[in-house]
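> Have a look at this prediction, sequence included:
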Amino acid sequence: MKTPVYLQVPRPRPVSRRIAVLGLLSALLAATGCRERTAGGYQGYLEAEFIYVGAPLAGRLTRLAVTRGQEVKAGDLLFELEQTSEAAAVAEAEKRLAQANARLDNLRKGRRPTEIAALAAQLQRAEASLRWAEADLERRRRLLRDDVISAAELDLAQAQRDADAAQVESLRAELETARLGAREDEIRAAEAEVAATAAALERARWALDNKHQIAQADARVHDTLYREGEFVTGGMPVVSLLPPANLKARFFVPEGEVATLRIGGTVQVRVDGRPEPVPATISYVATQAEYTPPVIYNQENRAKLVFMVEAVIAPADARVLRAGQPVDVKVGR
């Protein structure tokens, strides 16, 4: 697209002067106009898709581990927020889970061996008392037949024997229950308590883990948005990253030639300062046409552009490119 130049002509001029003005206008257009494509290619620029990294929870920024322009690897620490309360919550949840597990184990095991042994001893004493009561009842029955004792004394002996028999049955049932452990409903309630405390621990660990963020892929630090000591609201980005895969060439093709391009096609991207072009693959072709952008970098005004460089050169092609650089793109290998 050519940059428009507006001239005010207040009144008719002689033909010779008019020709001179037209010549001057042509010179200005030639000097400032923009070519939409270079010989055998198209002009465009490098577009970056930044990744903004923040924490879902709020807190004071205690450590900023990266600086602008730094190259980071996947897993490298980016920043940390204060985490005193989250660490305390994790410790409390771990202790609660340990208590819940101990209670569940205790219910499943039943009573302690010493308690079971005490119940067994009580049962033995009760069985011995029952045997004595049965023998005494039989003696009193013989004495009643001989009219030695009254019927009331026999009734007392019978009542004692029945009481001892009930005591034996009660202790046998209690001993069996002690050996079986707690009831099923008590065990289910204890299991639910363990599950709830485990979920609380998982939630506390998630909060603690999210108080520090790491790089998910190799990238360059584009910018840092907070300083150490500042309070960061939950969800606000602290660091912006630019992975090499998120840098792409954006160029503009005339309407009459767009039909020749296909998704997956190969293009050659040439950047100032690099002797060899960089290969690239077409990933998107617009579905609607648009007017030529008002600013297109041409060979003349490109020399006037300057870029602030804050990073060392890395081996990979994408790592040496910068967002906003003008490029020349040629289709094909």
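Arrived safely, thanks for sending.
> going forward, measure contacts between C-alpha atoms and count neighbours the same way
Noted.
> so who does the most centrally placed residue in the chain touch?
Closest to where the C-alpha atoms of the chain average out (Cα atoms, centre = their mean) is residue 210, at 7.6 Å. Residue 210 is in contact with 55-57, counting by Cα atoms under 8 Å, 6 or more residues apart in numbering.
> take the one below as the second:
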Amino acid sequence: MSELLRSVLDGLTALALAIGLPFADGGPPPLAHGYVEGEYLRIAAPSAGMLESLPVARGARVAAGAPLFAIDRATAMAERDRLAAALAQARAQRADLATGKRPQEMAVLTAQKARAEAALRYSTAELSRQQELVARRVSSPDKLDQARAAHDRDRGHLAEAEAQLAVAALSARPEQLRAADEAVIQAEAALVQADRRLVDLAPVAPVAALVDDTLYNPGEWVPAGSPVVSLLPPERVKLVLFVPETAVATVSPGSSLSVHCDGCPPDLSARVTRIASQAEYTPPVIYSVGSREKLVFRVEAVPDRPLNPGLPVDVWPAGAGR
């Protein structure tokens, strides 16, 4: 209900109560006058874009989860695909850091180790032969020194090959692995955000409701946060009543009221859900017996069946005749 209509109805209701208009059918006067009010759900998209589709129409009823509209998602889909690829890359890098060298690289290092072992065996044998020859005074000490140097060199090459092979089998350093884990978490969060954005650009009905209004047509540009569809769930329809100060003590939250309106069934009732803590439409005069009769309290009640917002109603305490 618009603010203007609400203000007009509030004013008329307060006026009727203030001047004490009699009830039309000559029965006991109603406890209070009021109107039906709806609390609407205005569904919007968080991002601007062209309205791509609008599968609902004014006056239709939609079930919970039914699609309401869709904003153009081409850019959002492309961004989502990019983030999905970034996540795959981060996971692959993390796995690569945890597995060490590839089998082919390990084979190369193994072959290098075997070559170093063969060279050491040869230099070891040559050293032994030179030692025997020098002991028999057949060879010179220089050749023995050369054989000993070659042996030490080949032993160092073998140690180097063994170390390289051992390092190649290791995963990355713990710090690198933690950094890779953080990169994966960051990429996953970005992808979740992109998926959520796609959902927000094509919202569905949160509850079963009446489509009260559609505010844009397909092909129009929708600003960010601007409502596209207005829904009215049946459970969000309530009665707004204005109970005189002299009668407000007779109602309390949970009280049952008998409701009358044009064209409504005779057994219509409502349950009080809220009573305002302060009076409304208080005249700017000092309180007196006369001014107290003009004070009304806003009371809200839930009808036992759906009613159209804006419909004027009169209520009586449950069981009271009219």
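Arrived safely, thanks for sending. Bear in mind the structure is a predicted one, so any value in this text is a computation, not a measurement.
> so which of the contacts of residue 210 of the first structure hold up in the second structure?
With both residues aligned by TM-score structural alignment, their matches' Cα atoms under 8 Å, the contacts of the contacts of residue 210 of the first structure that the second structure also has are 55-56.
> taking the contacts of residue 210 of the first structure one by one, which sit in strands?
Among the contacts of residue 210 of the first structure, DSSP state E puts none in strands.
> State the helix or strand in which the equivalent of residue 253 of the second structure over in the first structure lies.
Taking TM-score structural alignment, residue 253 of the second structure has residue 263 as its aligned residue in the first structure. Under the criterion of DSSP states H and E, residue 263 of the first structure resides outside all helices and strands.
> right, and residue 263 of the first structure touches residue 284 too?
Yes - if you go by Cα atoms under 8 Å, residue 263 of the first structure and residue 284 touch, sitting 6.3 Å apart.
> quick revisit: by neighbour count, which of the contacts of residue 210 of the first structure wins?
Greatest neighbour count in the contacts of residue 210 of the first structure, by other Cα atoms under 10 Å, goes to residue 55: 22 neighbours.
> so what's it closest to, chain neighbours aside?
Residue nearest to residue 55 of the first structure in three dimensions, not counting chain neighbours: residue 235, with 5.4 Å by Cα to Cα, 6 or more residues apart in numbering.
> Please report the distance of the one you found from residue 229 of the first structure.
Computed as Cα to Cα, to the nearest Å, the residue 235 of the first structure to residue 229 of the first structure distance reads 17 Å.
> how about the counterpart of residue 101 of the first structure in the second structure, what does it touch?
Under the alignment (TM-score structural alignment), residue 101 of the first structure maps onto residue 91 of the second structure. Applying Cα under 8 Å, 6+ apart to residue 91 of the second structure gives the contacts residue 184.
> try residue 140 of the second structure
Residue 140 of the second structure makes contact with residue 134, according to Cα under 8 Å, 6+ apart.
> Could you report the separation of the residue mapped onto it from the first structure from residue 144 of the first structure?
If you follow residue 140 of the second structure across to the first structure using TM-score structural alignment, you land on residue 150. Residue 150 of the first structure sits at a distance of 6 Å from residue 144 of the first structure (criterion: Cα to Cα).
> now do residue 205 of the first structure
Taking Cα to Cα, one finds residue 205 of the first structure at 80 Å from residue 144 of the first structure.
> With neighbour numbers in mind, choose between the two.
residue 205 (18 against 15).
> tell me, stretch 110-127 of the first structure lands on which residues of the second structure?
With TM-score structural alignment as the criterion, stretch 110-127 of the first structure aligns to 100-117.
> before we move on, what about stretch 43-52 of the first structure?
Per the alignment by TM-score structural alignment, stretch 43-52 of the first structure matches residues 33-42 in the second structure.
> Return the set of buried residues in the matching stretch.
Residues of stretch 33-42 of the second structure classed as buried: 33-38, 40-42 (neighbour count, 16 or more other Cα atoms under 10 Å).
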